[in-house]
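>>> Would you be able to build a 3D model of this:
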Amino acid sequence: MKPLIALISAASLLAATAVLARDLSVDEARQLHEAGAVLSIEALSAAALAQHPGGALEDQELEEEYGRYVYQAEIRDQNGGQWDLELDARTGQVLKNHRDD
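Okay, here's the model as predicted:
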C-alpha cells in the first residue's frame, strides 16, 4: 500500500509543478504587453543583452511561473561563453544571470 501512496504523491507533485510554470505564446506575450502587464520582447531582449555587451541572443521565451511572468534568455558572449538569464518580465529586473557550463 505504501508504494501506491508514494506513486500517487509523486504524480500529484509532478502535475502541480506542470501547472505552476508554462510557456506563453507570441500572441499571449503581445496581449500582455498591450495590457501593460509585461515589457515588450524587444525591451526584454535588449535588457538581457546589456548584461553581456557584444553577445548574441540564442534563445528566448516568456513563461508564467508561480503567477509571475519571467523572460528567459540564452546568450553567447564574445568569448563563446553561454549564459542563462531570467528577467522579471514586468520590470526587466535581472533575477538570474549565470554561466552555463
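>>> C-alpha from now on. contacts and neighbour counts both.
Noted.
>>> Residues touching the helix with the most length in the chain, excluding its own?
Longest helix of the chain, by residue count under DSSP state H: helix 2-20. Taking CA atoms under 8 Å, 6 or more residues apart in numbering as the criterion, the residues outside helix 2-20 that touch it are 64, 65, 66, 67.
>>> Just want the most central residue of the protein.
Most central residue of the chain, judged by C-alpha distance to the mean C-alpha position with CA atoms, centre = their mean, is residue 72 at 3.3 Å.
>>> what's the burial count for residue 59?
Other residues within reach of residue 59, judged by other CA atoms under 10 Å, total 12.
>>> here's the other one to compare against:
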Amino acid sequence: MKQLFSSAIRLIRFLLISVIITSPVRAEDVNHSEARTLRESGKILPLETILEKSKAFRQGEAIDTELERDNGMLVYEIEVLDDQGRVWELEFDATNGDLLELELDD
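The predicted structure follows:
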C-alpha cells in the first residue's frame, strides 16, 4: 500500500511539473490608471520616448501600442506598419527603453 501511495505521489508531481512547464506564459495588459501612475512616478519612460526610439529600428506608422507586464517586466509593445505593408512588432523595456525583440508579424 505504501509503495502504491508513493507511486501516486510521483505521478502527481510529474503531472504538475508537466503542466507548469508546458503552460504558456501570457503577458498581462497594464490598465491606463496604473500606466499613468508608473509614468508619473518615473518607473517607466513616456510612450512618446519609446515611439521615437522605435523609429531607429523600423520606419513606418505606429498602428498599435500596449504596455504589458511580461514575466514581471514592464514592456512596451509597438506595432509598426512599414512602406511595404508589413507589420513589425517591437518590444521595449519600459523602464529603460532597451529593445528586447524585433520581429515581423505574420
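>>> Now compute the TM-score of the two chains, please.
Here the TM-score of the superposed chains, computed with TM-score structural alignment, normalised by the length of structure 1 as the reference length, equals 0.76; 97 aligned residues with a CA RMSD of 2.4 Å.
>>> hmm, back to that, which residue in structure 2 aligns with the residue nearest to the centre of structure 1?
Structural correspondence for residue 72 of structure 1 with respect to structure 2 (TM-score structural alignment): residue 77.
>>> Also residue 91 of structure 1?
With TM-score structural alignment as the criterion, the equivalent of residue 91 of structure 1 in structure 2 is residue 96.
>>> gap between its match and residue 12 of structure 2?
Shown here: residue 96 of structure 2 relative to residue 12 of structure 2, a distance of 42 Å by CA to CA, to the nearest Å.
>>> thinking again about what came up before, identify the residue nearest the match of residue 91 of structure 1 in space, chain neighbours excluded?
Residue nearest to residue 96 of structure 2 in three dimensions, not counting chain neighbours: residue 45, with 6.8 Å by CA to CA, 6 or more residues apart in numbering.
>>> Name all residues that make contact with residue 54 of structure 2.
Counting by CA under 8 Å, 6+ apart, residue 54 of structure 2 touches 78, 90.
>>> brain fart, residue 53 of structure 1
Residue 53 of structure 1 makes contact with residue 77, according to CA under 8 Å, 6+ apart.
>>> now the one 10 residues further on
Shown here is residue 63 of structure 1, whose contacts under the criterion CA under 8 Å, 6+ apart are 21, 22, 23, 24, 69, 70, 71, 72.
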